[in-house]
Structures are given as structure tokens and as C-alpha cells.
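Asks: Provided below for reference: sequence and predicted model.
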Amino acid sequence: MRKGHNNKDYMTPTQVAERLLVSPVTVRQWAQKGLLEAETTPGGHRRFARAEVERFARERGIVNESAVTKILVVDDSEPFTAFLVKLLQKLPYPVEISIARDGFDAGRKVVSIVPDVVLMDIKMPGMDGYAVCEQLKADSRTKHIRVIAMTGYYTP
């Protein structure tokens, strides 16, 4: 560890494991493989920069349980959207729900709120869910966002 850094800026393998919901052995293996950058103390112990752990978690879609989960619901059906919002508000952890009525509005909101999850109707007028998903996954700023596709139409 570099001198002058606060110990609060660094985490032990056990703390990282708790944050990422894995075992300390898994954290050490990730460090050995170079997937998760670690520094070594003079005593030979690994320490992980908190910012590095958060980057790793973000890239892999590992949500911080104590944080608010941002959900974007994209659907042109107001009754279904209202039902879905009521259902999501009953989740056992804090959520922040935003609504978009079409693909274009979804694209704008994704950039401004950067949701953790997008629940998207794939059959909408104008820009459909397929096109929005392709754009999200093609952009390095949004490709990490999880997208759950849904539809009220029968699709074999």
C-alpha cells in the first residue's frame, strides 16, 4: 500500500468478499488471475482499493445491497406499468423507479439516470425494445446495464 493513503480507502479480502457476495478464496483467486487489482502490505497481506472493488462490481453487475437499485420500466401500456411499479415497490430493498413510454424516451432516460436494470417491452410503436437494447449494448457507458425483455404478445 502506498504511504499517505487512509486505511478506509482499502479493503481486506474478507471485506471485499462480503461486498461482492463471494468467499474470500474467490477474491484471492480473482487477484491472482489479475481480474481484481490488489496491493500487498509489507507484511504480505493483500489490500484492495475501494474504488477498484466498486469498478469490478459495476462491470459485473454486482449491486450494492445497501444502495438504492435504479430500475427503468419501459412500456407503452399505462395499466401494466402501474401494476409493475406497485409490484417493484414491494421489493425488500430500496428501489428508485423511473418510467419511459417508448424507446426514444428510454434512450434519453438511460443516459440521465443510468439505471441498474431496465425492464423493457420489446413490442412498442416507433423504436422497439430490440433496437433500444442493441443501442444500450453497443455503448460502453451503458453496456453493463441489465435488460429484462418482456412482452404481452405471443412470440413463438
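Replies: Looks like it came in fine.
Asks: going forward, measure contacts between C-alpha atoms and count neighbours the same way
Replies: Noted.
Asks: end-to-end on stretch 112-121?
Replies: Start to finish, the residues bounding stretch 112-121 are 20 Å apart (Cα to Cα, to the nearest Å).
Asks: What segments of the chain are strands?
Replies: 10-11, 39-40, 46-49, 69-74, 95-100, 117-121, 146-150 (DSSP state E).
Asks: take the one below as the second:
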Amino acid sequence: MGQKITTFLWFDHQAEQAAEFYVSVFRDGRLLDVQRYSEAGPGEPGSVMLVSFELFGQTFRALNGGPVFRFNEAVSLEVDCADQAEVDRYWELLTADGGEPGPCGWLKDRYGLSWQIVPRRLQELLTDPDPSRAARATAAMLTMGRLDIAALDAAADATS
């Protein structure tokens, strides 16, 4: 048996394009399966209904369900980044061609799906045993869009 819980993403009609985009952004990504609507509908027979794809071993399903539902920030996908180069790469790719930068490391991609692009270093700073360092790192994070590791470190190290 595969994974027990799978993230299911609802698109108007761009499920296949979105899946192809995501597997291009995340280098280990791969398309798994494309299912098409039959004569039973509700979509146009032969058109893409459901696309299964994998990112970092996690299976996702993308449905062409029509314009009934839209993504919002209540659900996001967090990307754990080892360094600033990884933060920058994912930020640039996911905000390209209609994506929108947001606050505190959040963004929306061209399909409206929310992502958090988070350097590992941020979690270390936010859980620093010195509460004043953690507070300064948090305050700095709250002023940023794309997270900047050097600036977060500098803020944590600053003295009043």
C-alpha cells in the first residue's frame, strides 16, 4: 500500500499543466498517471480528469473539477530549504509567470496555491534557547517577503 493520506488539489482546468509545472520546479518530481473523463462525465469525454504526481516521495492528485472551488491561504505547502540558494530558487520559480510574493516566506504560485519557502535556519532561530534572540529573529521575519537567512541571523545577533 502507498501513503495513507494524499494531498488532493482542485483546479478549474489546469491540473495537467500544474502537475507538469510542479514536477519541473522540484527536481525529483515525476508524473505518475493521467486519468481522463469518460462518456459518463461530468467533464468533456477524453479530457484530463485527474493527474497523479510525486514530489519528494509524496503523492499528490490534481483534479480538473471546474470553477467551483479556489485555493486560499488556509492551506499551504511548506518547502524545507537547506540554504539561501534553495530559498531563492524555489521563490523565483514559484512566483514566476503570475505568482505573487507574500509576507514571511509565503507566496502564491501562478495557480493560486499557497507555499511557504522556509530555510531550516529560521526554525533554529525561532527556537533559540535565548528568548531575546528568538524574538529578534521573529521580528525580522515579520518584515520580510522572501526570507533572507543572513538578515535573520544578523537580527538575532543584534544587541539593543
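Replies: Nice, I can see it. What you are looking at is a predicted structure, and each value in this text was computed from that prediction instead of being measured.
Asks: Superposed, what's their TM-score?
Replies: Once superposed, the chains reach a TM-score of 0.25 (TM-score structural alignment, normalised by the length of the first structure), with 57 aligned residues with a Cα RMSD of 4.4 Å.
Asks: ok, back up a step: okay if I get the strands of the first structure as CSV plus distance to Glu18 of the first structure and mean neighbour count?
Replies: Converted to CSV, the strands of the first structure look like this (distance: least, Cα to Cα, whole Å; neighbours: other Cα atoms under 10 Å):
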stretch, distance to Glu18 of the first structure, mean neighbour count
strand 10-11, 10, 20
strand 39-40, 19, 14
strand 46-49, 13, 20
strand 69-74, 18, 22
strand 95-100, 21, 17
strand 117-121, 22, 22
strand 146-150, 22, 16
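Asks: Tabulate those strands (a markdown table), appending distance to Pro24 of the first structure.
Replies: Listed next are these as a markdown table, based on distance: least, Cα to Cα, whole Å:
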| stretch | distance to Pro24 of the first structure |
| --- | --- |
| strand 10-11 | 12 |
| strand 39-40 | 16 |
| strand 46-49 | 11 |
| strand 69-74 | 25 |
| strand 95-100 | 28 |
| strand 117-121 | 27 |
| strand 146-150 | 26 |
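Asks: now for these, which one comes closest to Ala138 of the first structure?
Replies: Of all the strands of the first structure, it is strand 146-150 that lies closest to Ala138 of the first structure, at 13.1 Å by Cα to Cα.
Asks: For Ala156 of the second structure, pull up the helix or strand it's in.
Replies: Element membership for Ala156 of the second structure, per DSSP states H and E: helix 149-157.
Asks: For that helix, name the packing helices and strands.
Replies: helix 120-126, helix 131-141 (3 or more Cα pairs under 8 Å, 6 or more residues apart in numbering; DSSP states H and E).
Asks: mind running it again at 10 Å?
Replies: helix 84-95, helix 120-126, helix 131-141 (3 or more Cα pairs under 10 Å, 6 or more residues apart in numbering; DSSP states H and E).
Asks: export those helices to CSV and tack on distance to Glu16 of the second structure?
Replies: CSV is the format used below for these (distance: least, Cα to Cα, whole Å):
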stretch, distance to Glu16 of the second structure
helix 84-95, 16
helix 120-126, 31
helix 131-141, 35
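Asks: Now render those as TSV, adding distance to Leu50 of the second structure and mean neighbour count.
Replies: Putting these into TSV (distance: least, Cα to Cα, whole Å; neighbours: other Cα under 10 Å) gives the following:
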stretch	distance to Leu50 of the second structure	mean neighbour count
helix 84-95	22	18
helix 120-126	33	17
helix 131-141	37	19
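Asks: ok, which stretches of the first structure are helices?
Replies: 13-20, 24-32, 50-59, 78-88, 103-113, 129-138 (DSSP state H).
Asks: Among the ones you listed, which comes closest to Lys70 of the first structure?
Replies: Using Cα to Cα, the helices of the first structure put helix 103-113 closest to Lys70 of the first structure, at 7.9 Å.
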